[in-house]
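1. The sequence and its predicted three-dimensional model are supplied below.
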Amino acid sequence: MEFDRSFLNVIMLSFGFMLVFTAFQTMGNIEKTILESIKQDDKTFDGDGYQSLAIIYAALAACNWLAPSFISMTGPRVAIFIGSCCYAFFIGTFLIPSSTLLYIASGILGFGGSLLWTGHGIYLTKNSDSETMSRNSSLFWAIFQSSLFAGNLFVFFMFNEPKIDEPTRKLVFSVLLSLSIIGTMMLLFLRKPPYLLSLGEAEGVSSADKELALPEQKNDKNILTAWYAFKEAILLFLTCKIMLLSLTFIYTGLALTFFSGVYSSSIGFTIGMGDKRKSLIGLSGIFIGIGEVIGGIIFGILSTKQNTFCKLSGWKIVIVGFLFSLFAYITILLNLPNNSPFNDTNDTGFINPSPILAMIGSFTLGFGDACYNTQIYALLGVIYSKESAPAFALFKFCQSIAAAISFVYSTHIGLHVQLTILFISMILGTCSFCFIEIRHSRRKNSLDIINPALAESVSN
């Protein structure tokens, strides 16, 4: 059955991402802390975790403009494989500590990430329809974010001392590199979606397909396809709908920076957390992952209830995410000192540091993030099913540029200002998403009454 084939494709994509990001998300979670330990052993090394992550997301943002053009010539499966190779390369460079190599690998990873995530959006859309998109995006998110379990559980048991020595570091890097290679091999064997466009491998490019339905030489056709894909991304970015949704995209980028690179490191730097505070970095990542996975599973189940909850579920789920995230930011404000993102500190927050409260904050951060991201994927997959390449590329562009900026200012401003920025951007992002989702749902419902066939084709 075609549905079974599509579903299996989504499962394979999800587990491949899970393995690759078991390595990368764990590395992002510990990078700031582990690079500080390398500096203590090697005085010539001056690499900074926040700067590395800033380069990654800046390159990711820039390359997202070119990703649709690249994928229009290669197809999403090739792009996903090439992108995953870049992630494995980045992890491998930590076995040879070098500031120059670290920053070069960060830039390469940014390029690979643009291919991986844009290709993922196209591939997921091509294996879904309007009824299964929300379910598939939630299922992908739950499996993908389970990557936070294994890697961070490993870190929890490995990082038992305030200082992380070289043998421990190399063992951690080797294990993470192995996982990323296994995941890359799994993504290499992704199968074609059941329904292919006229350009075969160039799935997900709509206007380009129409423009190029002419007998041309292959090279000329590929160049024109790439040009039309790039032009389509620019035109889509200038629409009011994407402009409003960009506020939501930006918030997810700021939140990504905070929970993937800043928050867990802040826990490990807070001396009041106890002698085992470095192991709490891994435990924090595990609880973030639990929140992400539970959120993905819950929303995947709810989205299968046709004609009742799922028709207008997007904005409701995002409101739930807003409340969970607000609770998380309040607990973090109370629990951690203002200078905790920078280095080891004896300062305290408004209350004495509590590891239990820190883990509650981790869980609610993950759950809130799942609320936003699953619904963004579902909404883009439905509204822009014919323009999936530029739509998902623009999502990752806005998210990545926000993450890059956030990693830059994270090295200079304290925790309190960072939380204020997150709170303001969360309000703007939540309002914009709810407005677009409710407007689209009402328009589709009204058209469905008049003309069901027309309602199915609504996108703008």
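-> Looks like it came in fine.

2. contacts, neighbours, all on C-alpha from now
-> OK.

3. In this structure, which helix is the longest?
-> In terms of residue count, the longest helix belonging to the chain (DSSP state H) is helix 2-41.

4. Tell me the gap between that one and the middle of its chain.
-> Computed by C-alpha atoms, centre = their mean, to the nearest Å, the separation of helix 2-41 from the middle of its chain amounts to 10 Å.

5. Can you list the helices and strands that that helix packs against?
-> Applying 3 or more C-alpha pairs under 8 Å, 6 or more residues apart in numbering; DSSP states H and E, we find helix 2-41 packed against helix 49-63, helix 76-93, helix 133-145, helix 147-158, helix 166-188, helix 263-269, helix 279-302.

6. List the buried residues in it.
-> Using 16 or more other C-alpha atoms under 10 Å as the test for burial, helix 2-41 gives 6-7, 9-38.

7. circling back: who wins for proximity to Y329 among the helices and strands packed on helix 2-41?
-> For Y329, the closest of the helices and strands packed on helix 2-41 is helix 263-269, at 10.4 Å, according to C-alpha to C-alpha.

8. Remind me what that closest one packs against, helices and strands.
-> When contacts are defined as 3+ C-alpha pairs under 8 Å, 6+ apart, helix 263-269 sits against helix 2-41, helix 279-302.

9. ok, structure two:
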Amino acid sequence: MTPEGKALSNIVILGFGFMLMFTAFQTCGNIEQTVIKSLNNFTASGYTSMSIIYGVFSASNLVAPSVVAVVGPQLSMFFSGLLYSAYIAMFIQPRVWSFYTASVLVGFGAAVLWTAQGNVLAINSTDTTIGRNSGIFWALLQFSLFFGNLYIYLAWQGHDHISEKDRQTVFISLTVISLIGCFLFFLIRKPDPSEPTPSETSEAPLHTESTDSASVSGPPRRSLCTQALDAFVKACKLSVTKEMMLLCLPIMYTGLELTFYSGVYGTCIGAMTRFGHDAKGLIGISGILIGVGEILGGGLFGILNNNRLGRNPVVLLGLLIHYLAFYLIFLNIAPDAPQAPEEGTDLQAYMTPNVGVALFCSFLLGLGDSCFNTQLLSIIGFLYKEDSAPAFAVFKFIQSIMAAIAFSYSNVLQLPWQLLLLVVTGFMGTLSFFLAEWVVVAKRRDSDYDSH
């Protein structure tokens, strides 16, 4: 197999591994608040759990590059995946103490997992393939929203209450799927030295070591402590660069809207009694349509994007799509839906609640999210290809802080106020991304000029 073929194969395997893992985890996150409401004498909150996960996720991103540098991206993804599986398995026989303990552990695992993913994506990409590879990975990842949510719809259709048998069957199946995804990471191979990746050029020591440590054999050339310290220092330095500072606002926005589409909106749909007895099953259909939007966006704006027009038009399109979704949700969904009890809410917003409009908004949320994330993956992979692990750690640090904050206020803040925060943050984030992209274009022109 050619070096380019091996790199593409690695990206596809990476995408399938994440697809299986997040088929389990995203389905779990989409239904957990609804499941928790069905439990007797269970005082924990799904929103609180997600806030803990993203809070620990955020803090752990400070050390995640060090872990990846020492352990290597392959083993880092495997062991982090096991923590995801443990969190899902906890719902088979849920206890408050195990629920929150698993939330802490999966938060740490998430930081390591996504830092390692960014590293694998970057070392298997070049300037010309980073956009394509980002789109392939993103599209495969978002197929995770299909299968678990389709099962939820079929299994829970017409159910007003989630029984113990329903819960256990779902979470045993999701745990097995997650474990299969973990073991797929062992099929990822180290890129060939002749491959036109950043490892051919004068790259940073961390990048060389983290790539080498993914190999099955061969000890690291420097001490583990030195690698870990280098990774931490690089992450701190990258966080205050001009480009990363400009990207902070769009990354913050993706954290807020991630919380909304992955945890809050599905709960809102399930709480709408005016949608009838199928409201709980509609949570699954909503997740599937979010996935359709994500996959379509990953294909159009990642795989087929040749960057002739730059990244800004895609991000602007994503903002407009989200604004349309937020406006329709504001009109269609009851304001108290995020905090409604298991029996749901009888209130309505400014129009007669419509299932078709609610599910169309799910599609729009996924499509808009893919616009932002494919372009952020592309621009960060381009800017920091020699320091990919710490760069993606900073990205996830910022994103997860905002997700933790959003899950915290979702316990108390009614839907219109959540939507207002998304509107304001999205506008500011888009303007900031425009500035960052213009900086990238200017840097590329200067580089091309200096090379002649």
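-> Noted; the coordinates are in hand. It should be emphasised that the depicted structure is a prediction, and the values quoted were computed from it without experimental measurement.

10. Now distance to K192 of the first structure too, for the helices and strands packed on helix 263-269 of the first structure, in a markdown table please.
-> Listed next are those as a markdown table, based on distance: least, C-alpha to C-alpha, whole Å:
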| stretch | distance to K192 of the first structure |
| --- | --- |
| helix 2-41 | 8 |
| helix 279-302 | 24 |
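
11. so how far is L347 of the second structure from F79 of the second structure?
-> Distance, F79 of the second structure to L347 of the second structure, by C-alpha to C-alpha, to the nearest Å: 45 Å.

12. cool, and Q117 of the second structure?
-> Distance, Q117 of the second structure to L347 of the second structure, using C-alpha to C-alpha: 43 Å.

13. How about L179 of the second structure?
-> 41 Å.

14. same question, I401 of the second structure
-> Between I401 of the second structure and L347 of the second structure the computed distance is 32 Å (C-alpha to C-alpha).

15. Can you pick out the residue with more neighbours from those two?
-> For the pair I401 of the second structure and L347, the greater number of neighbours falls to I401 (21 against 14), based on other C-alpha atoms under 10 Å.

16. Skip the chain neighbours and tell me the closest residue to that one.
-> Excluding its sequence neighbours, the residue lying closest to I401 of the second structure (C-alpha to C-alpha, 6 or more residues apart in numbering) is S58, at 5.2 Å.

17. For the one you found, what is the corresponding residue in the first structure?
-> Matched by TM-score structural alignment, S58 of the second structure corresponds to A61 in the first structure.

18. and what of I251 of the second structure?
-> Using TM-score structural alignment, the equivalent of I251 of the second structure in the first structure is F249.

19. what's the residue closest to the geometric middle of the second structure?
-> The centroid of the second structure falls nearest to L258 when counting by C-alpha atoms, centre = their mean (7.3 Å).

20. and that one, what element?
-> Assessed by DSSP states H and E, L258 of the second structure sits inside helix 242-259.

21. I'd like to check the angle between that helix and helix 46-60, please.
-> Per axes from the mean of the first three to the mean of the last three C-alpha atoms, to 10 degrees, the angle that helix 242-259 of the second structure makes with helix 46-60 is 160 degrees.

22. What is the neighbour count of the counterpart of M186 of the first structure in the second structure?
-> Using TM-score structural alignment as the criterion, M186 of the first structure maps onto L184 of the second structure. Burial of L184 of the second structure is recorded as 19 neighbouring residues (other C-alpha under 10 Å).
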